[in-house]
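Visitor: sequence and computational prediction follow.
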Amino acid sequence: MGFTSFIKSKQFFFSLITAVIIMGLLVFGALQFLNIYTRHGKEIAIPDLRKMKVENAMGAVAENGFEIIIIDTVDFNPKYPPLTISDQDPKPNDAVKQGRKIYVKINAKGYSSIRLPNLDGRTLRHATAIIESLGLKKGEVIYEPDFAKDVVMRIEQDGRILRAGDKVLKNSKINLVLGDGMLGYKPEVDTLGEMYEDVAPEIDSIF
């Protein structure tokens, strides 16, 4: 039987139909397997784990097969209790599949300490910007006699003079002692008034 005759035969036609059916069944089976393997349509809302201790959070997600992974300990945030979860990924109420890993960040036990830079001779504006960038707060501004105005003479905290390199806790207040610009200042003299005051007694004495 020639090739042309074969493709026109019923045997070829039935073989082609059988091959198409088999391929269709294989594709259908593969899709069903993928749906089952990926748990298609069976998504679960992530609970809000913030403000929870890690061990408590693990218990809260265990039944859904979630795994908690700690990725970092961040600077202390007063909005969250110490050593509790302050951030999570996926976010609360996100819909995910069972068994998903949840990455969390832990709030530090307390404020960390930093070393002070040298602020002597800085202007009030510049010193304030540096303090705030370090996570500190500007406290009282105290003026003392000095030639320069609004320039830092020293910094203090709780009555203690601080120097460059000293450690202080973040979020604490730093008091700034500034010059008032009045040292060596001499007000202008009213020359005409002084002359009148000097001459006036002599004029009075004539009469």
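Guide: The structure has been received and is ready for your questions. Residues are numbered from 1 along each chain as shown.
Visitor: CA atoms for contacts and neighbours, from now on please.
Guide: Fine.
Visitor: in whichever strand or helix holds residue 69, what counts as buried?
Guide: Assigned by DSSP states H and E, residue 69 belongs to strand 67-74. Judged by neighbour count using 16 or more other CA atoms under 10 Å, the buried positions of strand 67-74 are 68, 73.
Visitor: after that strand comes which helix or strand?
Guide: Next element after strand 67-74 (DSSP H and E): strand 85-89.
Visitor: that next one packs against which elements?
Guide: Counting contacts by 3 or more CA pairs under 8 Å, 6 or more residues apart in numbering; DSSP states H and E, strand 85-89 packs against strand 101-107.
Visitor: for the strand it packs on, buried residues please.
Guide: Using 16+ other CA under 10 Å as the test for burial, strand 101-107 gives 102-107.
Visitor: packing partners for that strand?
Guide: Using 3+ CA pairs under 8 Å, 6+ apart, strand 101-107 sits against strand 67-74, strand 85-89.
Visitor: and the angle from that strand to strand 67-74?
Guide: Orientation check (axes from the mean of the first three to the mean of the last three CA atoms, to 10 degrees): strand 101-107 against strand 67-74 gives 30 degrees.
Visitor: off-centre distance for strand 101-107?
Guide: A distance of 15 Å separates the centroid of the chain from that of strand 101-107, by CA atoms, centre = their mean, to the nearest Å.
Visitor: before we move on, back to that, need the helices and strands packed on strand 101-107 in JSON lines (columns: distance to residue 141).
Guide: Formatted as JSON lines, those follow (distance: least, CA to CA, whole Å):
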{"stretch": "strand 67-74", "distance to residue 141": "31"}
{"stretch": "strand 85-89", "distance to residue 141": "35"}
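Visitor: closest one to residue 45 among the ones you listed?
Guide: With CA to CA as the measure, strand 85-89 is the member of the helices and strands packed on strand 101-107 nearest residue 45 (12.4 Å).
Visitor: now the angle from the closest one to strand 67-74?
Guide: 120 degrees.
Visitor: structure two is appended below for comparative analysis:
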Amino acid sequence: MQLKNFHHKYPVLFHLILMTLASGLILMGILFGLDIYTRHDSSIVMPELRGKDLKEAERLLSSHNLRYELVDSVYDKSLAPGVVVEMVPQSGNTVKPGRIIFLSINARSARKGIVPDLKDMSGRQALAILKGLGFEQVTERYISGDFVNLTDGVELADGRNVLAGTRLPITTPLVLRVINGYAPLPADSSLIDESITYGSSQDSASGKAEEENSESWW
């Protein structure tokens, strides 16, 4: 049977066959395109970047047809500034060419925080606020005052006062001045002895006066 006769005799079936063939060709084209896009036949083992300078890491990634993006910075004084401290994906993982690698580097200086106004807050609350801002080296120094356990202010380790709103590296040691009431005054034994002596003298004098009065009555 000729194709033309088949088309005229079975038009519905003929069109179904054409649609099936067209769908198959489209599906094959999509799969072929995805295979090219995802590069199933090529993969790269992630090199180790941690501890390397950012420029060196960039050259290494470029040689492997990889890209990078900085997503975070931390401060570790034991590491050189600008080196890679973390990477995603990790070294040794298999990735596709053109993949973006996310890097965290060591900052050149510590992150800074603003010291808030902590006066008249409780010592515990003031300490929690400073810790929440990233200040880790915080101690307390107790001073005399009327209101127990209230914060009087913030100072540096050398005693210099820190005003509210001051921007400092979060590694700066800070000291909270916390009011701890008044210290009891030491007892002065000389005053006690004098009062006892004075009281004894008064008792002796009054006793002699009573004896004289009783003798004069007789």
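Guide: Here it is on my side, so go on. Please read these numbers as outputs of a predicted model, since none were measured by experiment.
Visitor: tell me the contacts of residue 70 of structure 1?
Guide: Shown in contact with residue 70 of structure 1 (CA atoms under 8 Å, 6 or more residues apart in numbering): 103-106.
Visitor: repeat that with 6 Å
Guide: The contact partners of residue 70 of structure 1, by CA atoms under 6 Å, 6 or more residues apart in numbering, come to 103-104.
Visitor: ok, residue 26 of structure 2 next?
Guide: Per CA under 6 Å, 6+ apart, neighbours of residue 26 of structure 2: none.
Visitor: give me the element it is part of.
Guide: Residue 26 of structure 2 belongs to helix 11-38, assigned by DSSP H and E.
Visitor: and if you look at residue 174 of structure 1?
Guide: If you go by DSSP H and E, residue 174 of structure 1 is part of strand 173-180.
Visitor: how far is the helix or strand following that strand from where the chain is centred?
Guide: On the C-terminal side of strand 173-180 of structure 1, the nearest following helix or strand under DSSP H and E is helix 191-206. Distance of helix 191-206 of structure 1 from the chain centroid (CA atoms, centre = their mean) equals 72 Å.
Visitor: so which bits of helix 191-206 of structure 1 are buried?
Guide: Buried residues in helix 191-206 of structure 1 (16+ other CA under 10 Å): none.
Visitor: same for it, what does it pack against?
Guide: If contacts are counted by 3 or more CA pairs under 6 Å, 6 or more residues apart in numbering; DSSP states H and E, helix 191-206 of structure 1 sits against no helix or strand.
Visitor: touching it from outside, list them.
Guide: Counting contacts by CA under 6 Å, 6+ apart, no residue outside helix 191-206 of structure 1 touches it.
Visitor: gap between the one helix or strand residue 4 of structure 2 maps to and the chain center?
Guide: Using DSSP H and E, the element containing residue 4 of structure 2 is helix 3-9. Here helix 3-9 of structure 2 is found 77 Å from its chain centre; the criterion is CA atoms, centre = their mean.
Visitor: try stretch 155-168 of structure 2
Guide: Worked out by CA atoms, centre = their mean, stretch 155-168 of structure 2 lies 20 Å from the chain centre.
Visitor: burial measure for residue 90 of structure 1, as a count.
Guide: Burial measure for residue 90 of structure 1: 18 neighbouring residues, criterion other CA atoms under 10 Å.
Visitor: residue contacts, it?
Guide: Residue 90 of structure 1 neighbours (CA under 6 Å, 6+ apart): none.
Visitor: ok so, going back, quick one: closest of the helices and strands packed on strand 101-107 of structure 1 to residue 46 of structure 1.
Guide: Of all those, strand 85-89 comes closest under CA to CA, at 9.4 Å.
Visitor: centroid-nearest residue for structure 2?
Guide: The centre of structure 2 sits closest to residue 134, judged by CA atoms, centre = their mean, with a distance of 4.7 Å.
Visitor: for it, which non-adjacent residue is closest in space?
Guide: Spatially, and ignoring its direct neighbours in sequence, residue 134 of structure 2 is nearest to residue 170 (5.8 Å; CA to CA, 6 or more residues apart in numbering).
Visitor: is the one you found in contact with residue 135, as I believe?
Guide: Yes - counting by CA atoms under 6 Å, residue 170 of structure 2 touches residue 135, with 4.7 Å between them.
Visitor: ok, back up a step: in the helix holding residue 4 of structure 2, what counts as buried?
Guide: Buried, per 16+ other CA under 10 Å, within helix 3-9 of structure 2: nothing.
Visitor: hmm, back to that, list the helices and strands the helix or strand that comes right after the helix holding residue 26 of structure 2 packs on?
Guide: Next along the chain after helix 11-38 of structure 2, taking DSSP H and E as the criterion, comes strand 44-45. Counting contacts by 3+ CA pairs under 6 Å, 6+ apart, strand 44-45 of structure 2 packs against strand 94-95.
Visitor: mean shift between the strand it packs on and structure 1?
Guide: On superposition with structure 1, the mean distance recorded for strand 94-95 of structure 2 (mean CA distance after the TM-score superposition for structure 1) is 1.8 Å.
Visitor: give me the stretch of structure 1 that that strand matches.
Guide: Mapping strand 94-95 of structure 2 onto structure 1 (TM-score structural alignment) gives residues 95-96.
Visitor: hmm, who's touching that stretch?
Guide: With contacts defined as CA under 6 Å, 6+ apart, stretch 95-96 of structure 1 is touched by 43-45.
Visitor: ok, back up a step: TSV for the buried residues of strand 101-107 of structure 1, including distance to residue 25 of structure 1?
Guide: Output for those, formatted as TSV (distance: CA to CA, whole Å):
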residue	distance to residue 25 of structure 1
102	37
103	40
104	44
105	47
106	50
107	53
